[in-house]
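> Got a predicted model here, sequence first, then my questions.
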Amino acid sequence: MKDLAIDLMSYEAGELDARDTLDLFGLLVRSGMAWTLQGSYGRTANELMHLGYLTPDGRVTEFAESMIKELVTT
């Protein structure tokens, strides 16, 4: 993660890979910003938690790590 504004713009442009996206949303959840930015960020954060990719405190789960590893090796 470089700069939050750049990372948000890169996310909006579809330029982040799965790892960077999870790192970004983990940061947004940990900082509380996921709930104060436009609604799609909070909805995406909730969905990532519901799917088991992020914990409620914003950590990337082992499940997500294994999924990312699988994406990289296939």
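Thanks, I have it.
> going forward, measure contacts between C-alpha atoms and count neighbours the same way
OK.
> If you count contacts, what does the helix or strand hosting residue 22 end up packed against?
Secondary structure from DSSP states H and E places residue 22 in helix 18-31. Here helix 18-31 touches helix 4-12, going by 3 or more C-alpha pairs under 8 Å, 6 or more residues apart in numbering; DSSP states H and E.
> 10 Å - rerun?
Judged by 3 or more C-alpha pairs under 10 Å, 6 or more residues apart in numbering; DSSP states H and E, helix 18-31 is in contact with helix 4-12, helix 39-50, helix 62-73.
> and here's the other structure:
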Amino acid sequence: MGIISDKEDSIENTQSDGFFEKIIAFENGELTQVQVLELFSYLIRAKLVWKLPGNYGRTANSLIEAGLIEDSGEINWEMVEPEEQD
């Protein structure tokens, strides 16, 4: 499986979802686990995470240390627990 899922609502689909809206949703605690991983995968690969406020770098480091994301930004999907469906 690739770094980012093929979902239409992927974080890289900034044309429809909007990058800043994802950041705001993260700040408000509104993202699912998969959306958080996709966001931080993108931020790490783009090297933006280290230029944002400290909590982003700390969150990225925590995700890396937990084995959910590689330091290259690749998501370790086998470590991700399936999300419950509403």
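Right, received. Where do you want to start? If you're wondering where the values come from, they're calculated on a predicted model, not measured in any experiment.
> Could you get me the TM-score between them?
Once superposed, chain against chain, the TM-score is 0.86 (TM-score structural alignment, normalised by the length of structure 1); 70 aligned residues with a C-alpha RMSD of 1.3 Å.
> before we move on, the earlier item: most packed of the helices and strands packed on helix 18-31 of structure 1?
Most buried of these, by mean neighbour count (mean count of other C-alpha atoms under 10 Å): helix 39-50, with a mean of 16.
> on that earlier part again, the helix holding residue 22 of structure 1 vs structure 2, average offset?
Average distance, helix 18-31 of structure 1 versus aligned residues of structure 2 after superposition (mean C-alpha distance after the TM-score superposition for structure 1): 0.3 Å.
> Tell me if I'm right that residue 47 of structure 2 and residue 73 touch.
Yes: contact criterion C-alpha atoms under 10 Å: residue 47 of structure 2 and residue 73 qualify, at 9.3 Å.
> just to revisit the earlier point, going by neighbour count, list what's buried in the helix holding residue 22 of structure 1.
Using 16 or more other C-alpha atoms under 10 Å as the test for burial, helix 18-31 of structure 1 gives 21-29.
> Out of the residues you listed, which comes closest to residue 11 of structure 1?
The closest of these to residue 11 of structure 1 turns out to be residue 21 (C-alpha to C-alpha; 7.0 Å).
> if I look at the counterpart of that closest one in structure 2, how far off is residue 63 of structure 2?
Here residue 21 of structure 1 is matched to residue 36 in structure 2, going by TM-score structural alignment. Counting by C-alpha to C-alpha, to the nearest Å, the separation of residue 36 of structure 2 from residue 63 of structure 2 is 10 Å.
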